[in-house]
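In: Next input, structure requested:
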Amino acid sequence: MEAKPMKESRTIQTKLVLPPDTNHMDSIFGGKVLAYIDEIAGITAMKHARRQVVVTASIDSVDFLSSAKVGDVLELEANVTSTGRTSMEVYVRVKSKNLQTGDEKLTTESFLTMVAMGDDGKPTPVPPVLPESVGEKLFFDTAPARREYRKLRVKPPRP
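Out: Below is the predicted model of the structure:
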């Protein structure tokens, strides 16, 4: 399979934080942000794999670095940063922006592992990803360390 440039999977979404999306402090629910992250990662993986079905295999730790309030805009950006045989690592960055003041802040970042599914419902091969820019190469070059960390994290303890 021919490698696909990383930029081809780039996906951007904008979401408005509305009152039903927030808690009693007018801050967006973390679960809502996680749902947005999972959605954009899925779309990004679908674009790369050219498959309509992908599944979330894992979400690395998610740290909520700042909150978003009612009326803020969330800007989500995602890219496939590396691939395995059937899996794709997707990086998602979420920023919040106050449209009145122009203040922008990083809300969260996460890496997800998505798996492409074939018509038979089983994992199917995906094309390799080709990094081109310096930033893309950094994500790509550091992916093996993240993959090893995931393997260690999910390994069951032995008695």
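
In: use CA for all of it now, contacts and neighbours both
Out: OK.

In: Return the residues in contact with the residue nearest to Met117 when sequence neighbours are not counted.
Out: Leaving aside its sequence neighbours, Met117 sits nearest to Pro123 (Cα to Cα, 6 or more residues apart in numbering; 4.4 Å). When contacts are counted by Cα atoms under 8 Å, 6 or more residues apart in numbering, Pro123 touches 86, 115-117.

In: same thing with Pro125?
Out: Applying Cα under 8 Å, 6+ apart, we find Pro125 in contact with 85-87, 116.

In: Write the ChimeraX selection for whichever of those residues are buried.
Out: With 16 or more other Cα atoms under 10 Å as the criterion, this ChimeraX line picks the buried residues out of the contacts of Pro125:
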select :86,87,116
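
In: okay, the contacts of Pro125 in a markdown table with distance to Lys137 next?
Out: Compiled in a markdown table, these are given as follows (distance: Cα to Cα, whole Å):
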| residue | distance to Lys137 |
| --- | --- |
| Arg85 | 19 |
| Thr86 | 21 |
| Ser87 | 19 |
| Ala116 | 23 |
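
In: structure for this one too, so we can compare:
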Amino acid sequence: MTGKRAKESLVINTDQVMINDLNNYNTLFGGVLMKKLDNNATLSARRHARVKECVTASTDSIDFLHPIHQTDSVCVESFVSYTGNKSMEIFCKVIAEDMITGERRMAATAFLTFVALDEHKQAVKVPKVIPETEEEKFLYQSGEERAKRRRFRRDHSAELTRIIGLEKPWEKGVDEHDQISKLG
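Out: Model prediction:
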């Protein structure tokens, strides 16, 4: 399987901030931005893998760097920055632009991981990514370290899910519930 240039998966989406997207601080809700990131990253993954379906395997990180206000536009850029055998790391950057002054600032960055699926919902091998720009090369070269951290975190999550319970709090024993109440 041959590689594809990172810019072939580039997706750019610019939107305005609407009043119903604002939290009580009059800045963009983090969850609204997360939805925009996931939508953009999905398209980048599908564009790279050229499959009907790609699923989000993890949201590796979202760093909120500057608040986004109602007077701003929100530009989300995403592209495949690193690939494994069957997974793709998508890098997203969010640029806020004050529509009155024209000031632009990096509002957030994020890494998400996606898996491409075939018609039977099975993971398929994805093309390698070929970085060309300085930004793409930096992200690609640091990608293996992020992949190692993802594997460690995934192993830790698997261990955690074996330990944590699914019981409803009100179904736990009285003594155990009282201990939990005293901690909170």
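
In: hmm, back to that, any idea how far the residue nearest to Met117 of the first structure lies from Ala116 of the first structure?
Out: For Pro123 of the first structure, the distance to Ala116 of the first structure equals 6 Å [Cα to Cα, to the nearest Å].

In: Overlap in contacts, the two.
Out: Thr86.

In: ok so, going back, going by distance to Ala49 of the first structure, which of the contacts of Pro125 of the first structure wins?
Out: Using Cα to Cα, Ala116 comes nearest to Ala49 of the first structure of the contacts of Pro125 of the first structure, at 6.6 Å.

In: so which strand or helix has the closest one?
Out: Element membership for Ala116 of the first structure, per DSSP states H and E: strand 104-116.

In: Need the contact partners of that strand.
Out: Outside strand 104-116 of the first structure, the residues that touch it by Cα under 8 Å, 6+ apart are 38, 41-42, 45-46, 49, 51, 53-68, 86-98, 123-126.

In: for stretch 41-55 of the second structure, same thing?
Out: For stretch 41-55 of the second structure, contacts defined as Cα under 8 Å, 6+ apart pick out 4, 8-11, 56, 78-80, 88, 90-92, 112, 114-119, 126-127.

In: 7 Å instead, please
Out: 8-11, 78-80, 88, 90, 114-117, 126-127 (Cα atoms under 7 Å, 6 or more residues apart in numbering).

In: which of the residues you listed has the most neighbours?
Out: Tallying neighbours with other Cα atoms under 10 Å puts Val80 at the head of these, with 36 neighbours.

In: Quick check: the aligned residue for that one in the first structure?
Out: Structural correspondence for Val80 of the second structure with respect to the first structure (TM-score structural alignment): Val80.

In: how would you label that match: helix, strand or coil?
Out: Put simply, Val80 of the first structure is strand when judged by DSSP: H, G, I helix; E, B strand; the rest coil.

In: mind checking the end-to-end distance for stretch 119-139 of the first structure?
Out: In stretch 119-139 of the first structure, first residue to last residue: 30 Å (Cα to Cα).

In: Stretch 60-76 of the first structure too?
Out: Terminal residues of stretch 60-76 of the first structure are spaced 17 Å apart (Cα to Cα).

In: State whether Lys137 of the second structure is indeed within a helix.
Out: Yes - assignment of Lys137 of the second structure by three-state DSSP places it within a helix.

In: Which residue ranges of the first structure form strands?
Out: Counting by DSSP state E, one finds strands in the first structure at the ranges 4-5, 11-16, 54-59, 73-83, 87-97, 104-116, 129-130.

In: Let's have those strands in TSV, adding distance to Glu136 of the first structure.
Out: Shown next, in TSV, are these (distance: least, Cα to Cα, whole Å):
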stretch	distance to Glu136 of the first structure
strand 4-5	10
strand 11-16	14
strand 54-59	20
strand 73-83	7
strand 87-97	11
strand 104-116	14
strand 129-130	9
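
In: neighbours of Ile12 of the first structure, just the number please.
Out: Per other Cα under 10 Å, the neighbour tally for Ile12 of the first structure reads 16.

In: Translate it into the numbering of the second structure.
Out: Mapped onto the second structure by TM-score structural alignment, Ile12 of the first structure lines up with Ile12.

In: List the residues that contact the residue lying closest to that match once chain neighbours are set aside.
Out: Leaving aside its chain neighbours, Ile12 of the second structure sits nearest to Glu77 (4.5 Å; criterion: Cα to Cα, 6+ apart). Counting by Cα under 7 Å, 6+ apart, Glu77 of the second structure makes contact with 10-13, 92-94.

In: What of Phe139 of the first structure?
Out: Phe139 of the first structure touches Thr81, counting by Cα under 7 Å, 6+ apart.
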